[in-house]
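Visitor: Fold the following, please.
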Amino acid sequence: MPDLGSCGNACCLADLDLSMDPAEAYSHTLSVLKGLQDVGYSYVTGGDPEHDHVLFDDPHPGDDLRDFNITTPKPFKYLFQGRHDAPKYKGPNGDILNFAIYESGAGSVLRMFSISRIHGAVGDYGQNYKTLHFLSDKLTSKEPTRVHGCGLPIASSAAAPPSTSDPAKQSSSSVCGASPSEVPDCDRPDLGSCGNACCMAELDLSMEPEAAYAQALDVLKSLKDDGYRYVTGGDPNPGDDLRHYNFTKPESFQFIFQGRHDSPKYSGPNADILDFTIYGSGSGSVLRMFSISRIHGALGDHGQNYKTLSFMAEKLDASKKPVPKHG
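Guide: The predicted structure is shown next:
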């Protein structure tokens, strides 16, 4: 099930039905994850435990969410994170794994997410789905259900509202903070769409892909004071220009690049990861934008992932806001 750029980088989200209650499902999955160390899997925590939890403004609670009595969008009970190393890309370049467990009528559902960590991984040769499927084989005889990525077509969604070039209506901060209802574009909170909170959106640009890449990169680099930065990653580093690969499916991808977004609470290695791809369209280009909460335990984001993308989009020559496609 090879994926090409569903999250900017390649990714796979799948749900797995387990005929056991959430506590047993968590214990079983964690045991299996830790037991697969020899084949590249590892259990990790992340984020500074001295900092508040992103969703609940309480000290970092670890993996157990039951005390928070979450009911929507799913009755999430546990949240945890892992990594999968391959011979070429491992350690800080290993694929990121996010897991969330919620209660179902038949027992539990394990939400599994894998994303290629390195910059420039538009394709994965099926690795992200393979990583999840290999793990699921150790848990149950049931097949995981693909939800996003994993080679699936991108779901359609409603058109975004028009953007505005009026500075008075634009946000002066890229951070939703403690009072997101008072900050523009923080009205799209996500809970666990990628195990952790995430947002994938697309932005139409009336320029050719090369010009769109140059402008997006310039904007990303210019927003340093707002917490943004352009990064490369992986050794060997694959570069941003995809044109010599002549992609035609699922989109005519021309460029791929990566960034980070720091907030006062989570920065540096705990900053949100940003993935971008650009492909040609009939009217110019489409910038696929993806943001995911990096730390372990970020079930919710107060709308930050969409805000991060929207704030950057305000600085580009776009007539509309980014259109959410997942998360």
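
Visitor: For the rest of this, base every contact and every neighbour count on C-alpha atoms.
Guide: OK.

Visitor: Can you name the helix or strand that Ser31 falls in?
Guide: Secondary structure from DSSP states H and E places Ser31 in helix 22-35.

Visitor: So what's the gap between that helix and the chain middle?
Guide: 23 Å (CA atoms, centre = their mean, to the nearest Å).

Visitor: List of residues touching the helix or strand following it?
Guide: Going down the chain from helix 22-35, the next helix or strand is strand 41-44, by DSSP H and E. Residues from elsewhere that reach strand 41-44 (CA atoms under 8 Å, 6 or more residues apart in numbering): Leu30, Leu33, Lys34, Leu36, Phe80, Gln81, Gly82, Arg83, His84, Asp85, His296.

Visitor: switch to 6 Å and redo it
Guide: Here strand 41-44 makes contact (CA atoms under 6 Å, 6 or more residues apart in numbering) with Lys34, Gln81, Gly82, Arg83, His84.

Visitor: now the other sequence, so there's something to compare against:
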Amino acid sequence: MAKLAVLIGHLCFWLGRSNPSVCGSKPDEVSGCQMKDMGSCGNACCVVEVGLKTTPEQTYELTKKTLQDLSEDGFTYVTGGEPNPGDDLRPYNISSPEMFKFILQGRHDAPKYYGTNGDILNFAIYQRSGASSGSVLRMFSLSRIHGALGDNGQNYKSLSFLAEKMQIQSQLAVKHGCGAPLSSPPKELNEDSSASFPSYCGGDASKDPDCARKDFGSCGNACCLVELQLNQSPEKVHQALIDGLTPSNGFSYVTGGQPDPADDLRPYNITSPEKFQFIAQGRHDAPKYYGTNGDILNFAIYQTSGASSSVLRMFSVSRIHGALGDNGQNYKSLSLLAKTFNADMNVKYGCGLKSEVNLV
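Guide: All right, here's what the predicted structure looks like:
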């Protein structure tokens, strides 16, 4: 009872104070909240990197300690659960696509969205190429609740707030999202994947061409973002998508909860950065990772040139902390859904593609 009283008291204190890490309802009046994202990961998200002079070990300890020290500002260091992978990647001698040394996860709570609805924070730390010391900290923030197309600048704000508290002086380099326009990496030819495979990249992953796009830490954890150009109305695309999220293939459609935003964005008349019409969320379960550990799927549908032409943006991120690599699963999940529409996928971010940013 004593522990519960302390917890309730702490929560009341936190909810009652002005939280400097939260953008709130007037983001234009809050420093660091100007980089508003709209659906870059289906939901809003932000990926940044910053080069540091500290070793990977020092960067990891500082990041972890900062998350733990900022509990009154809504931050939490995530660990535990089953399975419970460690943060230390050094025993695996990873050298490609980067020399990853550590990975960790956190959460950022705001007065309205907290706990299971709090934003997910992923961090991956790798050694700078050709440097005996020095590291790069990759930070990712994702609006968690279904229907979170926009973030009022919160995802970038959370990461920049952490960087400030870590006394990082260098500018954060945006890799994806954070309100920046989507880039278009070179499109690669799709392999024939007409053979029958399960929806997860298990023991026979090497034989399944859809499992060949193995991602490593593009969103701190592994992730994949693609788009489909479709000659269907946004409404029909949304319905077909929901129909395709069937349990028989490990998929589920996420709705309900409190709050419970609707999928239909048309009443809001959104025109920028795209004419977003619908948003949805799903989950993909595999034999080992399912339920709260299942991969998160976010979808955003926007209208293009005509009423019967639309783009389906699909995003998958490995949910559990420590999931640096995905064995190709994120791309695999999206490719299975794409087959519902008989359309090619245009990779926009992650999915095993290496993107370059200029680190200060």
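
Visitor: Quick check: TM-score for this pair?
Guide: Here the superposed chains carry a TM-score of 0.91, computed using TM-score structural alignment, normalised by the length of structure 1; 310 aligned residues with a CA RMSD of 1.7 Å.

Visitor: coming back round to it: can you turn the buried part of the contacts of strand 41-44 of structure 1 into a PyMOL selection?
Guide: With 16 or more other CA atoms under 10 Å as the criterion, this PyMOL line picks the buried residues out of the contacts of strand 41-44 of structure 1:
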select buried, resi 81+82+83+84
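
Visitor: Pick the one among the contacts of strand 41-44 of structure 1 closest to Asn270 of structure 1.
Guide: Minimum distance to Asn270 of structure 1 across the contacts of strand 41-44 of structure 1 is 13.3 Å, recorded for Gln81 (CA to CA).

Visitor: Quickly note the distance from the aligned residue in structure 2 for the closest one to Thr63 of structure 2.
Guide: Per TM-score structural alignment, the equivalent position to Gln81 of structure 1 in structure 2 is Gln105. Using CA to CA, to the nearest Å, Gln105 of structure 2 is found at 10 Å from Thr63 of structure 2.

Visitor: Nearest to Leu191 of structure 1 among the contacts of strand 41-44 of structure 1?
Guide: Distances from Leu191 of structure 1 to those, taken by CA to CA, are shortest for Gln81, at 15.2 Å.

Visitor: Need the three-state assignment for that closest one.
Guide: Under DSSP: H, G, I helix; E, B strand; the rest coil, Gln81 of structure 1 falls in the strand class.

Visitor: ok now do it, which residues does it touch?
Guide: So Gln81 of structure 1 contacts Val44, Leu97, Asn98, Phe99, His296 (CA under 6 Å, 6+ apart).

Visitor: which residues of the stretch 101-250 of structure 1 fall in strands?
Guide: With DSSP state E, counting those that start in this stretch as the criterion, the stretch 101-250 of structure 1 has strands at 107-115, 145-149, 198-205, 228-231.

Visitor: how about the last one, aligned to which bit of structure 2?
Guide: This points to strand 228-231 of structure 1. So in structure 2, the equivalent range for strand 228-231 of structure 1 is 251-254, judged by TM-score structural alignment.

Visitor: Which parts of structure 1 are helices?
Guide: For structure 1, the helices defined by DSSP state H occupy 22-35, 127-137, 209-222, 304-314.

Visitor: re the thing from before, out of the strands of the stretch 101-250 of structure 1, the one nearest Thr164 of structure 1 is which?
Guide: Of all the strands of the stretch 101-250 of structure 1, strand 198-205 comes closest under CA to CA, at 14.0 Å.
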